[in-house]
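Here is my input; please provide its structure:
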Amino acid sequence: MDFEYTPRTRALQDKLQAFMAEHIYPAEARYDEEQAANTAAGNRWKPLQVIEDLKVKARAAGLWNLFLPESEYGAGLLNQEYAPLAEIMGRVPWSSEVFNCSAPDTGNMETIVRYGTAEHKKQWLEPLLDGKIRSAFAMTEPAVASSDATNIESRIERQGDDYIINGRKWWTSGAGDPRCKIYIFMGKTDPTAPKHSQQSMILVPADTPGVKVLRPLHVMGYDDAPHGHMEVLFENVRVPASNILLGEGRGFEIAQGRLGPGRIHHCMRLIGLAERSLELMCKRASSRVAFGKTIAQQTVTQERIAEARCMIEQARLLTMKAAWMMDVAGNKTAKLEIAMIKVVAPSMACQVIDWAMQVHGGAGMCQDFPLANFYAHARTLRFADGPDEVHRNAIAKWELGRHAA
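Next comes the predicted model:
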């Protein structure tokens, strides 16, 4: 394993860091102000102009669609090459959208690239790659424990040349955005088939009759507008049979192909979030005095800073190993490494952000600093794309099997 950055990665890192310094960090206040203005005007879900303006600059700088490996689309970077770039974007949670590298669009685009037909790619992938539309992924359901995806009860039933879709989904990220034009929906086509062949995935245009967004779900007090995580009702939704991905019973196969890259992208970005939190922690600790000396001189703070640095470096190395495994052996072979980093990175980020909040005192809890929002974001990712417990179980089963007689 050689984790030295390639010349292409180093060049893009320099360009991306310069873009962040010139355009993204100075726009953080404008982002908040514009969102507050939209809220005051009663239009909280209106796309933010600051993002749209920055997208134009990102495209002009050649910082667009960096995430798609092994594809004729995008920049053609390997996962290992993309990881340090995603880390930089992760320092500001909303900045990935500026570069058309944000979830769930990245996972949905990868799904259509891998499993969609030429017609699917023309109709949905191309406008997504162009940033003209957005998308959502409808898998989790409120009525069942969806950490076990075999529990999913939504139905996709063939009727002539169409499929009829019924189900209630939640945590459908991206469905709050008025530019969301396409859902990837997971449901059962044959409840009598073997357990992992019951599910299928199908493309559902957002304007199809019977699709109804019921409400936004708040994430520890944040509604994440204009992106949003919505509860959505699908009631007798009719779509052409050609919208099915790969065919009936292939839902789990698609899910593994989609969720692997999505999981590691989250981890890449979390490392950047932790790095920025540690940076804020150090600056605050060096500038505040308590009990006759700076907070940075307090032994407890020094211990936490040192531990944070160790934890970030460990997580970065495991992320790079997982990315390397995906590149050289494929997503399926790398599933253990992906599971491990999906456990490690969110917990690491939560701990580092928590320590940074402690150093900031009361300021760390309010809107004057981004740390409370960072924490809510990182804590959510202990659930997204599979909760910690599911990944820990998979890791433990592999380890037990390795040592079995």
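
Only C-alpha atoms from now on, for both contacts and neighbour counts.
OK.

So which elements touch the helix or strand where Val352 lies?
Assigned by DSSP states H and E, Val352 belongs to helix 335-360. Judged by 3 or more C-alpha pairs under 8 Å, 6 or more residues apart in numbering; DSSP states H and E, helix 335-360 is in contact with helix 251-287, helix 299-329, helix 371-380, helix 388-402.

number of nearby residues for the residue nearest to Ser95 when sequence neighbours are not counted?
With sequence-adjacent residues excluded and distances taken as C-alpha to C-alpha, 6 or more residues apart in numbering, Ser95 is closest to Met89, at 5.8 Å. Met89 is flanked by 26 other residues according to other C-alpha atoms under 10 Å.

go on, Arg8?
Counted with other C-alpha under 10 Å, Arg8 comes out at 10.

Would you mind measuring from the residue nearest to Ser95 to His377?
14 Å (C-alpha to C-alpha, to the nearest Å).

One more: Glu389?
19 Å.

Check Glu97 too.
From Glu97 to His377 the distance is 15 Å (C-alpha to C-alpha).

Please apply the same query to Ile164.
Counting by C-alpha to C-alpha - Ile164 and His377 are separated by 35 Å.

helices and strands around the strand or helix carrying Val237, which ones?
Per DSSP H and E: Val237 is located in strand 229-240. Applying 3+ C-alpha pairs under 8 Å, 6+ apart, we find strand 229-240 packed against strand 162-173, strand 211-216.

Next, the angle from it to strand 211-216.
Calculated by axes from the mean of the first three to the mean of the last three C-alpha atoms, to 10 degrees, strand 229-240 forms an angle of 180 degrees with strand 211-216.

Please produce JSON lines containing the helices and strands packed on strand 229-240, extended by distance to Pro240 and mean neighbour count.
Output for the helices and strands packed on strand 229-240, formatted as JSON lines (distance: least, C-alpha to C-alpha, whole Å; neighbours: other C-alpha atoms under 10 Å):
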{"stretch": "strand 162-173", "distance to Pro240": "4", "mean neighbour count": "22"}
{"stretch": "strand 211-216", "distance to Pro240": "15", "mean neighbour count": "17"}
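
Distance to His360 for these - can I get that in CSV?
Compiled in CSV, those are given as follows (distance: least, C-alpha to C-alpha, whole Å):
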stretch, distance to His360
strand 162-173, 31
strand 211-216, 31
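
To check against the first, give me the structure of this:
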Amino acid sequence: MRASTLLFACALAWSSSAPLGAQAADLTRKSFGQTPSGEAVEAITLTNSHGVSATIITYGATLQSLVAPDRSSKTADIALGFANAAAYATNASYFGASVGRFANRIGKGRFTLDGKTYQLALNNNGVAALHGGVKGFDKVVWKVLDAKSGPTASVTFGYLSPDGEEGYPGALSATATYALDEQNNLTVTYGATTDKPTIVNLTNHALFNLAGEGSADGAMGNVLTIPADGYTPVDGELIPTGATTSVAGTAFDFRKPTAVGARIRDASDPQLVIGRGYDHNYVLDGKSGGALRLAARLADPKSGRVLEILSDQPGIQFYAGNFIDGTTVGKSGKIYRQGDGIALEPQHFPDAPNNPQFASTRLNPGQRYSNTMVFRLRTAKQGQ
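The predicted model follows:
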């Protein structure tokens, strides 16, 4: 069965199933408006018994909301986002989106595969390809392939990217699964297969603020830990130079818990000047594609909310919301400013196709690409 036929069959089977409300209270489905072109967008909300809920919309397979309790059981939405589909379609912030076919940047928008050079759109300041192109996976409406309630509530989305879309070779059948369990783990799993050799790097571009999205104090007081000894420095266009640099003795050392804003204005580090703050890939220990391990921990000392991110990928991109410029109004009616959200994106290294020393992002027919990340929500006592 062809990938397009399979996606359609799965979607048809889902649409003819019993109403979600009759199955379980921890999974609901409703309209989220429509795109400017008139495509309907739906929202699926997964909820557990501990006050945690995740809302994912079909536009971009996007994490629209992640509600978490604090140490006093008071809940807040900790993910930046918008209130309707039209706002997502007209804003290029990638809040919560599933980004691909290749997340992050590809220098000069070019890569070579089996002797053939492919040119992608230069949608990042005219010098690089970013997050899959002008119309990446974040800007399409995905199909709902499956949804389940129970001890673990989950929803799976599918998107078939045709051969040549945005300049990438091969028809790519991609899936995104969000699953919420009773241990307050939101697991996001991306998968893909192709009919021709291609490159793939999918991730989730959620921006978090553990104090609550739109909070007056912003996210710079969130305390971050990244258990990585090295990172990949970038050139003036935010493309990795190909080197790996030790974090020791630098503003990039988050091996011990440190407030995100503690050193972000340190102009003595040229890497911070280039990125207007942190917008860099960290090199994680452990085998790519191996067992899940801790990639980052983000905490808000005031509320006690803690977010741990587990990953099986070789790197994690840390972006401190440097390019949010105060012109965007979020879902709660608050203006999003620079530093109001923090992205921690498990993925392959930026510009990996042009750096053979980085882990390969090539995908061949018969292989399956996978990226699994766990957003684990916890609370810490006062002073911890």
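
Tell me how they score on TM after superposing.
Here the superposed chains carry a TM-score of 0.23, computed using TM-score structural alignment, normalised by the length of structure 2; 157 aligned residues with a C-alpha RMSD of 7.7 Å.

looking at it, the residue nearest to Ser95 of structure 1 is touching Ala274, isn't it?
No. The pair Met89 of structure 1 / Ala274 is not scored as a contact, 12.0 Å apart, by C-alpha atoms under 8 Å.

Just the helices from the stretch 1-150 of structure 1, written as ranges.
With DSSP state H, counting those that start in this stretch as the criterion, the stretch 1-150 of structure 1 has helices at 7-19, 25-40, 49-60, 79-89, 95-98, 105-115, 118-120, 126-129.

right, so of these, which gets closest to Met268 of structure 1?
Across the helices of the stretch 1-150 of structure 1, Met268 of structure 1 has its closest neighbour in helix 79-89 (5.0 Å, C-alpha to C-alpha).

got the angle between that closest one and helix 299-329?
Using the same axes, to 10 degrees: helix 79-89 of structure 1 against helix 299-329 is 150 degrees.

Helix 79-89 of structure 1 - contacts with which helices or strands?
helix 7-19, helix 95-98, helix 251-287, helix 299-329.

Mind putting those helices into TSV with distance to Leu85 of structure 1?
TSV is the format used below for the helices and strands packed on helix 79-89 of structure 1 (distance: least, C-alpha to C-alpha, whole Å):
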stretch	distance to Leu85 of structure 1
helix 7-19	6
helix 95-98	10
helix 251-287	8
helix 299-329	12
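
between these, which one is nearest to Glu126 of structure 1?
Nearest of these (C-alpha to C-alpha): helix 95-98, 16.3 Å.

Which elements pack onto that closest one?
Short answer (3+ C-alpha pairs under 8 Å, 6+ apart): helix 95-98 of structure 1 packs on helix 49-60, helix 79-89.

let's go with 6 Å and repeat that
Where contact means 3 or more C-alpha pairs under 6 Å, 6 or more residues apart in numbering; DSSP states H and E, helix 95-98 of structure 1 is packed against helix 49-60.

Name the helix or strand for Leu203 of structure 1, please.
strand 199-205.

Cys267 of structure 1 versus Met325 of structure 1, what's the distance?
Distance, Met325 of structure 1 to Cys267 of structure 1, by C-alpha to C-alpha: 15 Å.

These two: which has the busier surroundings?
Cys267 (30 against 22).

pretty sure the more buried one is touching Ala345, no?
Yes. Here Cys267 of structure 1 reaches Ala345: they are 5.5 Å apart, a contact under C-alpha atoms under 6 Å.

anything in contact with each of these two?
With contacts defined as C-alpha atoms under 6 Å, 6 or more residues apart in numbering, no residue is shared by Cys267 of structure 1 and Ala345.

What is the neighbour count of Trp398 of structure 1?
Neighbours of Trp398 of structure 1 using other C-alpha under 10 Å come to 13.

ok, now Val273 of structure 2?
15.

That one is in what secondary structure piece?
Counting by DSSP H and E, Val273 of structure 2 is part of helix 270-275.

ok, back up a step: can I get the helices of the stretch 1-150 of structure 1 in JSON lines with distance to Met186 of structure 1?
Output for these, formatted as JSON lines (distance: least, C-alpha to C-alpha, whole Å):
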{"stretch": "helix 7-19", "distance to Met186 of structure 1": "35"}
{"stretch": "helix 25-40", "distance to Met186 of structure 1": "32"}
{"stretch": "helix 49-60", "distance to Met186 of structure 1": "30"}
{"stretch": "helix 79-89", "distance to Met186 of structure 1": "26"}
{"stretch": "helix 95-98", "distance to Met186 of structure 1": "24"}
{"stretch": "helix 105-115", "distance to Met186 of structure 1": "12"}
{"stretch": "helix 118-120", "distance to Met186 of structure 1": "17"}
{"stretch": "helix 126-129", "distance to Met186 of structure 1": "20"}
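
Which one of the ones you listed lies nearest to Met340 of structure 1?
Taking C-alpha to C-alpha, helix 79-89 is the member of the helices of the stretch 1-150 of structure 1 nearest to Met340 of structure 1, at 16.0 Å.

got the contact list for stretch 345-364 of structure 1?
Cys267, Ala274, Ser277, Met281, Ala308, Ala315, Leu371, Tyr375, Ala378, Leu381, Arg382.

Now do the SS call for Phe185 of structure 1.
Recorded secondary structure, Phe185 of structure 1: strand (DSSP: H, G, I helix; E, B strand; the rest coil).

residues in contact with it?
Ala138, Met201, Ile202.

Of those - the most surrounded one?
Of those, with other C-alpha under 10 Å as the count, Met201 tops at 28 neighbours.

Verify the stated contact: that residue with Tyr183.
No. When contacts are counted by C-alpha under 6 Å, Met201 of structure 1 is not listed as touching Tyr183 (10.0 Å).

in which helix or strand would I find Leu12 of structure 2?
helix 3-15.

Give me the buried positions along the helix or strand harbouring Phe32 of structure 2.
Here Phe32 of structure 2, judged by DSSP H and E, is contained in strand 27-34. Neighbour-count burial for strand 27-34 of structure 2 flags Leu27, Thr28, Arg29, Phe32, Gly33, Gln34 (criterion: 16 or more other C-alpha atoms under 10 Å).

picking up where we left off before, what angle sits between the helix holding Val352 of structure 1 and helix 251-287?
Here helix 335-360 of structure 1 runs at an angle of 30 degrees relative to helix 251-287 (the same axes, to 10 degrees).

Out of the helices and strands packed on strand 229-240 of structure 1, which is closest to Tyr25 of structure 1?
Here strand 162-173 is closest among these (C-alpha to C-alpha), at 24.7 Å.

Report all helices and strands that that closest one contacts.
Where contact means 3+ C-alpha pairs under 6 Å, 6+ apart, strand 162-173 of structure 1 is packed against strand 134-138, strand 155-159, strand 229-240.
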